[in-house]
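S.K.: got a predicted structure here, sequence first:
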Amino acid sequence: MFPNRRMRRLRRRNIQPLLRETRIAKADLIAPIFVDESIDEPVPIGSMPGQYRHPVGGLAAHVQKLRDAGLRAVILFGIPAQKDDAASEAYAAGGVVQRAVRAIREAVPEMVVCTDLCACEYTEHGHCGIIGETCDGTDLLNDPSLDLMARIAVSQAESGADIVAPSCMLDGMVQAIRTALDAAGYADVLIMSYSTKFASALYGPFRDAADSGYSFGDRSTYQMSPANAREAFRESEIDAAEGADILMVKPAGLYLDVLAALRPLGLPVAAYQVSGEYAQIKAAAQRGWLDEHAVVMESLTCIKRAGADLIITYFAEDAARWLDEEQ
C-alpha cells in the first residue's frame, strides 16, 4: 500500500510549469560592462570568454543591444588611461565612467545605470582607496578613503548614475556616501552597497578584465573572510542602518546561506555572480563537460531561490535570450 500523498503527481511534465516556485525574469538581471578609456574597438577578455572591454565611443550601441534583449540595468566598471595614488580619475568630470554614464543617458535613457564605486581600477597600487601605515603595515586607510568615496559618488551622480555601488568594504562607507549625496542634491540616487563582499579566490578574471590587481599585500583586512557568516550578517546589518537602499552579497554561488540570511533585514538584496563563477562554467562548457545553458539557468534560479532580488551576472545577455526561447 502506498501512502495517500504521492509527491510525483506534482512533477508530471505538464503540471510542473504551473507549480514552479522560483522564476527568473529579465528584470532580475544586471549586466556588468567594462569600459576602457584607451581603446577604440572592443577587446576580448582572455580569462572571460565572450566578455569584452568596450570603448566609450561604442558603449551606446552595446547598451542599446542589451536593452533590445530586454535587460533593464547595467553596472559600469572603468579602466582609465592614467592612474595615480589619489585615484583622481575616479572622480574627474571627464573620467571614463562619468563619460560612459552620460553616453548611456543620452542614447538609452530608460536603462538603469549603476556605477561601481571604488578606487582599485584607478590607483597605481590597486587597493581600494588611500594607503598608509597601519597596525598591519602599509594598508588601506579607512577614514581618508571615506572622503574619496564620497567624492567619487557625487561625481558619478552628477553624470547621471541612478545607483552607486560602493564595493570597498570600508567602515562607515554608506553613511559617508549618503551624507555627501544628500548634501549635493542627489537624495534620489540609490546606494547598492557591496555590504558583504568576501575576500574570495574567485575574483582573478575580474582583475584581469579591469586591470585592478594589487601590487602588494591583499585585501583581507577590509573584505570578509569566507569563514565568517555571523560577521557577514553584521556587515550588512550596519550598512542597512547607515542608509543602504540595496544590500549585496559577492560572490553568489558559494554564499547562498549568507544571501538567505539577509532577507529578514527587509531591504532588497543583490547577488554578484562573479568572474570566477562565470569562467568556471565557460571553461567546462567549452570542454563539453557540462551544458552551459542548463547550468547557467540552474545557477541563476538557485541564487534567486536563496533570496536575491537582483543578480549581477556576466550571463545576463545569454540568459535573456534563453528566457525568450523558453516562452
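M.R.: Good, I have the coordinates.
S.K.: drop to CA atoms for contacts and neighbour counts, all remaining ones
M.R.: Noted.
S.K.: helix, strand, or coil at Ala232?
M.R.: Of the three states, Ala232 takes helix under DSSP: H, G, I helix; E, B strand; the rest coil.
S.K.: leaving out the residues flanking it, which one is nearest to it?
M.R.: Leaving out its chain neighbours, the residue that sits closest to Ala232 by CA to CA, 6 or more residues apart in numbering is Thr196, at 5.6 Å.
S.K.: how far does stretch 85-95 sit from the chain's center?
M.R.: In this view, stretch 85-95 has its centroid 20 Å away from the chain centroid, taken as CA atoms, centre = their mean, to the nearest Å.
S.K.: try this one next to it:
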Amino acid sequence: MENAEFRRHRRLRRTAGIRSSVRETHLRTEDFIYPLFVVEGKNVKNEVASMPGVYHRSLDLLNGEVDEAVERGIQSIILFGLPDEKDDVGSCAYDTNGIVQRATRQIKASHPELTVIADTCLCQFTDHGHCGVVEDGNILNDESLALLAKTAVSQAEAGADIIAPSNMMDGFVSAIRAGLDQAGYEDIPIMSYAVKYASAFYGPFRDAANSSPKSGDRKTYQMDPANRREAFREAQSDVDEGADFLIVKPALSYLDIIRDIRDRHDLPIVAYNVSGEYAMVKAAAQNGWIDEKEVVLEKLTSMKRAGADMILTYFAKDAAAWLNESN
C-alpha cells in the first residue's frame, strides 16, 4: 500500500529474533526470592494441601532443596519457620535456637554466597496468631515493637543477610533499625513489607505457616484493599525510618500500587506473588485450563513491567528452570 496513513507496528513482531531484540522487560533468575517453610522434627516433607509443590521441610531435608534452587540460579531465599511450641508473646521467634535461626546457620554454612532473608514477624510463633502482643483483644502496637526488634537481632546474629519485617505495626522499621544498629548490625538491610494489604489472597499461606488468627482478623494493622493513597503514606514512613527495600503485597491485584511506589521511590521494589495467586494458577493448570509455564512467566513479567526489581514467588524454582531452558 502506497502512502499509507498508518504505522506498521507488526514489522517489529515479524520474527522471534526481532521480538527478542526489542523486548522491553526481562525476567532473570536473580530476580526471584524463593520462600521456604522450615519445621521441627526429622525426615519431614509434607506438602501444603492448598499449595501443590510447596512443602514443610525439616532441617535434615532442607539442604537438598536449597542445593537445587542454587543450581537453577536462584540467589535469594526467604525463611518462614514453624515452631513446635507457641506462647502469647511468640518467644520462639527470638530464641537463639529457634527454627529460623538454626535454618539460617545451616544454609549459610553450606551456601555462604546465598542471600538468606528472614521473615520477621510473630504470627507463626504466637498462640493467638496475631503479629504482635494482644491484650483484651487489642493488638498493642508499641509493646510489640520491642519483641520485633529482638527477633530481628536474633536473626541477624544467626547470619541472616536481610531482615524482612512483615508485621505492619506503626514504627516497626524504626524500632528494628535501632535494634540492629545498637547490636552492631548497621550493615544488615531491612526489606520492609511496606505496603501490605489485608487481602483474601493469603489463605493458603496461613495454612502453610499455621498462622491464622484464633480470633478477630488483621484489618486493624494491614491495609484496606480499597486504598491507594494510604500506600504512599506507608511507604514514605518506612523510607523515612530507614528501610532499604520496599515490598508490595499482594502483587497481581496490586500492580497499580507497584507502579505508584516505583514512581515515588528509588529504593528496590519487591513484588510478593502471594499464596492465593499461586494456588489459583496451580488449580487451573492441574485441571488443564491453562498452560502453567506461559501463564506464570507472563504474570511474573507483568510484575517486572509494573516496576518491581525483585519478585518473591513460590514459582521461583520452576520459573528459574523455564528461563534456563530458553537460554
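M.R.: Okay, I see it. Worth saying up front: this structure is predicted, and the values here are computed from it rather than measured.
S.K.: what helix or strand is the equivalent of the residue nearest to Ala232 of structure 1 over in structure 2 on?
M.R.: Under the alignment (TM-score structural alignment), Thr196 of structure 1 maps onto Val195 of structure 2. Val195 of structure 2 belongs to strand 191-196 when assigned by DSSP states H and E.
S.K.: buried set for the following helix or strand past that strand?
M.R.: Using DSSP H and E, the helix or strand that follows strand 191-196 of structure 2 towards the C-terminus is helix 203-209. By neighbour count on 16 or more other CA atoms under 10 Å, the buried set for helix 203-209 of structure 2 is Gly203, Pro204, Phe205, Arg206, Ala208, Ala209.
S.K.: quick one: helix 203-209 of structure 2 to structure 1 mean distance?
M.R.: Following superposition, helix 203-209 of structure 2 is found to deviate from structure 1 by 0.5 Å on average (mean CA distance after the TM-score superposition for structure 1).
S.K.: and the strands in the stretch 1-150 of structure 1, which stretches?
M.R.: 29-36, 43-44, 52-55, 73-79, 112-117, 131-134, 137-140 (DSSP state E, counting those that start in this stretch).
S.K.: the stretch 201-327 of structure 1: strands as residue ranges?
M.R.: 246-250, 269-273, 310-313.
S.K.: need these in TSV with distance to Pro49 of structure 1, can you?
M.R.: Formatted as TSV, the strands of the stretch 201-327 of structure 1 follow (distance: least, CA to CA, whole Å):
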stretch	distance to Pro49 of structure 1
strand 246-250	21
strand 269-273	15
strand 310-313	14
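S.K.: looking at those strands, which is nearest to Gly70 of structure 1?
M.R.: strand 310-313 (14.7 Å; CA to CA).
S.K.: need the residues that contact the closest one.
M.R.: 27-32, 268-274, 278, 300, 303-304 (CA atoms under 8 Å, 6 or more residues apart in numbering).
S.K.: do stretch 219-236 of structure 2 as well
M.R.: Contacts of stretch 219-236 of structure 2 (CA under 8 Å, 6+ apart): Met168, Met169, Ala194, Val195, Lys196, Tyr197, Ala198, Ser199, Leu246, Ile257, Asp260, Ile261.
S.K.: ditto for stretch 252-270 of structure 1
M.R.: 229, 232-233, 236-237, 240, 245-249, 271-274, 277, 299, 303, 306-312.
S.K.: follow-up on the earlier one: looking at the strands of the stretch 1-150 of structure 1, which is closest to Arg178 of structure 1?
M.R.: strand 112-117 (12.8 Å).
S.K.: tell me the average deviation of that closest one from structure 2 after fitting.
M.R.: With mean CA distance after the TM-score superposition for structure 1, strand 112-117 of structure 1 averages 0.3 Å from its match.
S.K.: circling back: what subset of the contacts of stretch 219-236 of structure 2 is buried?
M.R.: Applying 16+ other CA under 10 Å to the contacts of stretch 219-236 of structure 2 flags Met168, Met169, Ala194, Val195, Lys196, Tyr197, Ala198, Ser199, Leu246, Ile257, Asp260, Ile261 as buried.
S.K.: please identify which of those is nearest to Leu12 of structure 2.
M.R.: Nearest member of those to Leu12 of structure 2, counting by CA to CA, is Asp260, at 29.4 Å.
S.K.: where's the closest one relative to Ala156 of structure 2, distance?
M.R.: 31 Å (CA to CA, to the nearest Å).
S.K.: ok, how many other residues are close to Leu141 of structure 1?
M.R.: If you count neighbours by other CA atoms under 10 Å, Leu141 of structure 1 ends up with 17.
S.K.: that one contacts His127, doesn't it?
M.R.: No. Contact between Leu141 of structure 1 and His127 fails when scored by CA atoms under 8 Å: they sit 10.1 Å apart.
S.K.: residue in structure 2 matching Ile75 of structure 1?
M.R.: Per TM-score structural alignment, Ile75 of structure 1 is aligned with Ile78.
S.K.: what is the neighbour count of its match?
M.R.: When neighbours are counted by other CA under 10 Å, Ile78 of structure 2 comes out with 21.
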